[in-house]
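Student: Pasted the sequence and its predicted model underneath.
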Amino acid sequence: MRNFIALAWKDRSIRHQANRASIHPVSGPTSGSSPDREDVGFKSWHSSLVRIPSWPEEARPLKERNWISNLYLVGDIVLVLAPIFFLLLGIAAITLHRKPTEGNSFGSKVGFATQLGPTIFPIVFAAIIGRSMKMIARYLAEKGAKLSTLELMMASQSVWGTVESQLLMRRLTVVGIHLLFLWSLSPLGGQASLRLLQTADWPQYTSAKLRYLTTGPGGSMWGLGTIYDGGQGFRDVNALYGASLFAPNTIKSGPQDAWGNVKIPSLEPLNASEHDADGWFTVPTITSAEGYSSLIGLPVVGRPLDADANFSLESAYISARCDPFVFIPEKSNLSNYYSPQWWSPTTNDTMFTQTSFFLDTDQPGSIGYFSGQSQDQITAARRLDSFFGHENNSATDDPLATSMRKLIMGSLYQGAVSLVNCSLSQTHVEAIVNCTKSQCGVQRIRRSQTDARLTNFTGLEHFDIVTGFLKNLPTAFNTGAGSTPTERFLFNTNSIPTHQTTGLLNDALLSVLFVNLTQVPIETFSRRLSVILNTYYQLSVAPTGYSGDLPQNLSLYGPDTLPVSDVNKYLPRNVTAANTTFYDWWPLFFNTVGQNPAGVPFIGATTNGTIVHHQEIFVCNFGWLSLLLAASSVIFFTGLAGLLLKRKTLAPELFGFVTSMTYENPYINILEGGVLDAMERARLLKDLKVRVGDVQGSEEVGHVALGTGANIRRLERGRLYI
């Protein structure tokens, strides 16, 4: 049989050997002869046989292997293995799941690879799936398949090609549905590779003990033993007080002071009806300084500033509730309006020395109860013991022993005095603080559940404290003329508490340098005065505790305690401030505290905080991972199937090429070469000029075909074709 085929091929070659050299039409039609594709002339197709260099003229078997085919095989294998990259990318994402990103060079490389996924994946997908569809179609064609199936598979070289072929076929088949599903994996796989690996914040929670400035009785006594009675003076206190007043408005109205200490909001302005079942108020946005109890906050030790934190603080602050102002036109008549307690005699020289306002109180202070005291001294001693929680039942019969202390303030204004009386109390609160790294603020606040001391008494019950406080606060600024920065703050918290103008002092200038506090609403004035009192009082207790860089050795701040019981931690076990008078326990307390190392800034209360370290980690999205693995596996196995079927298929590769239209084409007169693949055939026929036109141009009805030769008639609108 093979010999017969070889002889037939050789005979055909001999018969056409004479006119293989070129393509040329026969000029003009031949009259009296019937049209024939080998000898009919003008406007009917005719061409000489074409001789092609290197054209196979001898019969040969199909699919001969050579080094070129082996090279193509290597390329096909490499292409089929390309989806493994995405499978490995998925595995890498799994290994990086919940691993920290910091210092992870492998993670950075994987992240870079995922960014390339949406670009690379569709290219790899189209290259493998498109080629595999052609290989599978060839195999099915060799075995016998429906033309529609082959057409759909050959058209599935892209997403749109797959959709378009369904529309043009005007039918939806099982093969078409599967092809649509297959090509939908191309964009999905690209997106899956992009969204496969993400980063997220991973909070790590730890508990830590924190120490903070106690505002309980022990804190006041620390100030008594250092500033008020210890002889260390108020120079540092005045400097910090001035810095607080002159801080920018954003600091004075912000949740932290200038040194980063968290400020305690004032409980009084909050609406009592808005607390929850446990008494918690949500702190609203505070836009003015009087929304806080003080211009300075509570220093906290032990909290890492590079982490978030949540903790609670117990605090106590002074609250002032003032009566309406009394305007005294002449300061010389001041003694007619109130009886001074600390200023005697009441003269301009004593009350307004180096200042434009004075502070006074209606009751004396005490250093403790001991025998031989007058009734007024006994009353003052009872008030002092009540501040520490030691309540004397007999004191209830004495109104002066239980009433609020009155604070009297007189402010100069152009020779007149604005006089106001304020009742002082102490508010005990518990605050919840949230910190984002170094930025902290109180989020919720309520009345203290642990400090049940009477609220009518403050640290000003001690003689040395009230004396030092009333004398030093008005003289914190050595003024020349005009109102002090303290008064200017009380007049307007939003302006810089100072004034500078040109010209010699005269009545007109003095009217500018002084502020008239009677113009301030009394409720607003009460809140501002509370801020001033607490700011100066807190600074006088521990002035070295506010400027930062505090020792981080928590044991330096004394034993763990709450503010309400801070005194008891420095007393013997059988002695407490509640069952012993101040006069008896003070020496014990002072001796114990005096043993603290030098440089300890304050007595510390204790709280437990939740420290949150935020770490950026890699997070594998397992939904997208599953999609990527599925799509990559489909590509791999489809490509592998196409490769295997290509090796099994014997038919030449003739689907999807223009050259395929030259096989057994009667209008292209070339030697037969059916064993050649389409691309190999195209390489040999690269210089052959062809045209789609009318190969029956001389007939009434034309015929459209691909052919060679100059006499192929061009296609015309309106002409009929078959």
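Tutor: Ah, there it is.

Student: rest of the way, CA atoms for contacts and neighbours
Tutor: Will do.

Student: Residue 317 reaches residue 295, doesn't it?
Tutor: No. At 11.9 Å, residue 317 does not count as touching residue 295 under the criterion of C-alpha atoms under 8 Å.

Student: Please identify which of those two sits among more neighbours.
Tutor: Using other C-alpha atoms under 10 Å, the more surrounded residue of residue 317 and residue 295 is residue 295, with 30 against 25.

Student: my guess is residue 318 meets residue 457, correct?
Tutor: No. If you go by C-alpha under 8 Å, residue 318 and residue 457 don't touch, sitting 9.2 Å apart.

Student: Next, count neighbours for residue 396.
Tutor: 12.

Student: What of residue 634?
Tutor: Neighbours around residue 634, by other C-alpha under 10 Å: 17.

Student: likewise residue 522?
Tutor: Counted with other C-alpha under 10 Å, the neighbours of residue 522 add up to 17.

Student: this is the comparison structure:
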Amino acid sequence: MHREDTVVSSYHIVGTEHRSEKPHPYQDAIVPRAIRSATDVWAILGALTDVVGALLALCFLVFGIVVVYTNDRSIESAPWIPAILSATQLGPTIFPILFAAIAGRSLKAVASWKVEHGATIGALEQLLGSRTLLSTFFLQIHMRAFNLLGVALVLLWALSPLGGQAALRVARMIQSEEITAQDMTYVDFTSPLINRGPGKGDFLDVIDGIFVAELLSPAVNKISPMDTWGNVRIPMLEALDDYTEEGDSAEWLKIDSSKNTTWSSLKGVPHGPRYTAENRTFQLETAYWVTTCQPGRYHYEVEWLGTSIDYFTGPGVINATGYWESARNWAWFRLETERRSANPYLLQYEKYVYENVSQPLPDHEFKTDYNFTWLPSTPRIFHFETATTNRTLYSFTCTLQTSYVEAEVSCINDACAATAIRRSQQPHNSTNWSTLDFIPLTGSASFYERFINATRPVQDGRSTATEGYLTDPYTPYMASFANGDAGTNGSSLGSSWIDIGAVSPFSPLVSRRLSQLLNTYWLANIAPTAVTGVLLTDADNHYKGKIVPSTEHHMVNTTAQASTSRLVLRYNLPWLLILFVASTVLTLCALASLFFNLRRTGPDILESFSSFTRDNPYMVAAEGQHSGPLLGVRGGPGATKTAGSNLDGVERARLLRDVTVILADVAVDEPVGHIALTTALPAGFADEGAGTGAARNDAVALLRKGRLYD
């Protein structure tokens, strides 16, 4: 007898006494063989599957590392950013699928290894029944398995949706600001007059033009934080709502952009560089003049001259000491010129005293043996007198002081605005002194004379735009064009002449407006060429580390914090950490699957339905079928053993794929039924779905409601 016949003859096929003389189709399957080894083809394919799974899981780790490497970089410096963004869109789809495949295979490998070394049914059911987050959660509830394994499995499967969302949300494009230090310069308010000295008269028309242009600018420009040429305006600290003389001088007062700010000058402080792409924030030390004017009175003669006026020719006195009049003789400006120091021609600058009585000292020699005991305690006083209605004059008196401030300026591209201001914390001269007090009288006289004549009336006997600004800053030239009929000889004063005395409240409004005019004209005088942002820096103006007076404007250096806005990739740290954790766990699962599958020696019987046929006494082969050696023998404990114990579940399923099974009552004749998986079909069972020649048995019946089962 052949070996195969010997093997087959040891099995009893239930349901028939037929013994075929031909070789059985399952002879190869039931031949005894050694247990699986690592060199088995299916073992090698399984190992390769685990390796591929580990590599795919590592791709998500690498993806996270690339995101970290690309953090805060723009597309210009990292051209692979579009690929990263595309990958984030695929993450929520790919990661859960990959996680289910790898984690499920890993848990099965662990269960298969444990069952060979002894494991509780509860642990095996937990491992094999965990396939999704919800199934794992409800399995613990159904089994009442509230243990560490159950918690670990729930946490494991929670990483599946979290990992997918992490891959989606780990990175995004945002606007980022890169902060760098940038050198800047701006015009020093205490620069010398440009119109002093030979050859400087060419600038006078330019200076007057700048002044007139600011007066002519529309109302929206006058309230803007920048002047007509883009220079930043400095707020008048004294006019802010939050300012008090008793307040902390070091406290920054914020500038409310929603309110109309009172600016110290119509002309801003020229600064540079201009027209840059960066957003910048910088601080500048500057100053401005503050006039304090008191209401005056109406009268019929020039007060300080004691002379009545002719309404066409003016008061009839020209070039009186300390007295300047407009070219058309309808505004007069007088500065008190009593001696204010032992030497009225001392020019003090940057803590040095520069003596200039008639000519500069040789080699710009500095005198350092000085003190400030001679500084007066009272500010400069000046008088302003203007023609008004009813053939009268209006005269009022003002004081002139200097306000030293520190302003914080913010620029968005080339649009700048002062955002905060406070009293300067640096040492300065007495506020009762202005820059004009440190130059010869001829220089200050020239300034006042030019100021009063900068806006000439359009016709004799009419108000100037300077006077018009004091009454209405937004339409200063309306006075020149609509102030009544001047008459045939131009000597008549009409009823609509400007009346500065009618301004109410007089002191705050006239004081601030006159301060704005004086500061505007002063800035135009000291830096006419810088108005458009062309800043002069002359190394010859520096001597022994100090700037000395020159014919050009002085520059002050400062450092700005420049921020460049750009679109960069930015990772989300919480989601990045979740991605790293989920990817690491997934990689470990793939490696665990590889490890336990290689360590496993027995067949893979878990999770295969065909495993229910192993040594099952209710599994019988129908007549004429050759599956008997793989199926049990009915008869309970005395049943003959079956063959193919070394088969994996998939191999057994392939061999038994045509066998029909049913979950039925196998104890029909008993008062209490018994439910089992069997190949014996109930009598009269339809052939549809049943294998050819399937066995019928009257002792087997379908399950029915109402019957009791053990």
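Tutor: In hand now; what should we look at? What you are looking at is a predicted structure, and each value in this text was computed from that prediction instead of being measured.

Student: hmm, back to that, can you list residues touching both of residue 318 and residue 457 of structure 1?
Tutor: Residues touching both residue 318 of structure 1 and residue 457 by C-alpha atoms under 8 Å, 6 or more residues apart in numbering: 424, 425, 426.

Student: Now which residue in structure 2 aligns to the second one?
Tutor: Correspondence of residue 425 of structure 1 to structure 2, assessed by TM-score structural alignment: residue 401.

Student: what's the mean deviation for the strand or helix carrying that match versus structure 1?
Tutor: Using DSSP states H and E, residue 401 of structure 2 maps to strand 393-412. With mean C-alpha distance after the TM-score superposition for structure 1, strand 393-412 of structure 2 departs from structure 1 by a mean of 3.7 Å once superposed.

Student: Check stretch 52-70 of structure 2 too.
Tutor: Using mean C-alpha distance after the TM-score superposition for structure 1, the mean distance for stretch 52-70 of structure 2 is 3.0 Å.

Student: Give me the contact list for that stretch.
Tutor: 78, 81, 84, 98, 102, 167, 170-171, 569, 571, 576, 579-580, 583-584, 586-591.

Student: Show me what counts as buried in it.
Tutor: By neighbour count with 16 or more other C-alpha atoms under 10 Å, stretch 52-70 of structure 2 contains the buried residues 53, 54, 56, 57, 58, 60, 61, 63, 64, 67, 68, 70.

Student: do stretch 396-412 of structure 1 as well
Tutor: 400-412.

Student: now the strands: where do they sit in the stretch 101-250 of structure 2?
Tutor: Along the stretch 101-250 of structure 2, counting by DSSP state E, counting those that start in this stretch, strands occupy 171-187.

Student: what does the stretch 451-600 of structure 2 give?
Tutor: Under DSSP E, counting those that start in this stretch, the stretch 451-600 of structure 2 gives strands at 542-543, 546-547, 555-571.

Student: Return the distance of the first one from the chain's centre.
Tutor: Yep, that's strand 542-543 of structure 2 we're talking about. 44 Å (C-alpha atoms, centre = their mean, to the nearest Å).

Student: which outside residues touch that strand?
Tutor: In contact with strand 542-543 of structure 2 (C-alpha under 8 Å, 6+ apart) are residues residue 548.

Student: mean shift between it and structure 1?
Tutor: Mean for strand 542-543 of structure 2 is 5.2 Å (mean C-alpha distance after the TM-score superposition for structure 1).

Student: Going by neighbour count, which residues of the helix or strand where residue 100 of structure 2 lies are buried?
Tutor: Residue 100 of structure 2 is located in helix 81-117, with elements delineated by DSSP H and E. Across helix 81-117 of structure 2, burial judged by 16+ other C-alpha under 10 Å covers 81, 84-85, 87-88, 91-92, 95-96, 98-100, 102-115.

Student: Excluding chain neighbours, what is closest to residue 572 of structure 2?
Tutor: residue 170 (5.2 Å; C-alpha to C-alpha, 6 or more residues apart in numbering).

Student: Next, work out how far apart the one you found and residue 561 of structure 2 are.
Tutor: Separation of residue 170 of structure 2 from residue 561 of structure 2 (C-alpha to C-alpha, to the nearest Å) stands at 31 Å.

Student: With neighbour numbers in mind, choose between these two.
Tutor: residue 170 (25 against 17).

Student: Report the contact partners of that one.
Tutor: Residue 170 of structure 2 neighbours (C-alpha under 8 Å, 6+ apart): 64, 67, 88, 571, 572, 573, 575, 576, 579.

Student: Could you work out the most separated pair of those residues?
Tutor: Using C-alpha to C-alpha, the contacts of residue 170 of structure 2 span at most 15.0 Å, a distance reached by 88 and 573.

Student: Ranking by neighbours, what's the top pick from the shared contacts of residue 318 and residue 457 of structure 1?
Tutor: residue 424 leads these on contacts (other C-alpha under 10 Å) with 22 neighbours.

Student: Hmm, residue 407 and that residue touching each other?
Tutor: Yes. Counting by C-alpha under 8 Å, residue 424 of structure 1 does reach residue 407; the two are 6.9 Å apart.

Student: Skipping adjacent residues, who's closest to the residue in structure 1 that residue 222 of structure 2 lines up against in space?
Tutor: Aligned counterpart of residue 222 of structure 2 in structure 1: residue 252 (TM-score structural alignment). Nearest residue to residue 252 of structure 1 in three dimensions, chain neighbours excluded: residue 289, at 5.2 Å (C-alpha to C-alpha, 6+ apart).

Student: Next, count neighbours for that neighbour.
Tutor: Per other C-alpha under 10 Å, the neighbour tally for residue 289 of structure 1 reads 24.

Student: follow-up on the earlier one: please list the members of the contacts of residue 170 of structure 2 that lie in helices.
Tutor: 64, 67, 88, 573, 575, 576, 579 (DSSP state H).

Student: ok, the fifth one - contacts?
Tutor: The contact partners of residue 575 of structure 2, by C-alpha under 8 Å, 6+ apart, come to 165, 166, 167, 169, 170.

Student: Tell me the one of those nearest residue 610 of structure 2?
Tutor: For the contacts of residue 575 of structure 2, the nearest to residue 610 of structure 2 is residue 165 (37.9 Å; C-alpha to C-alpha).
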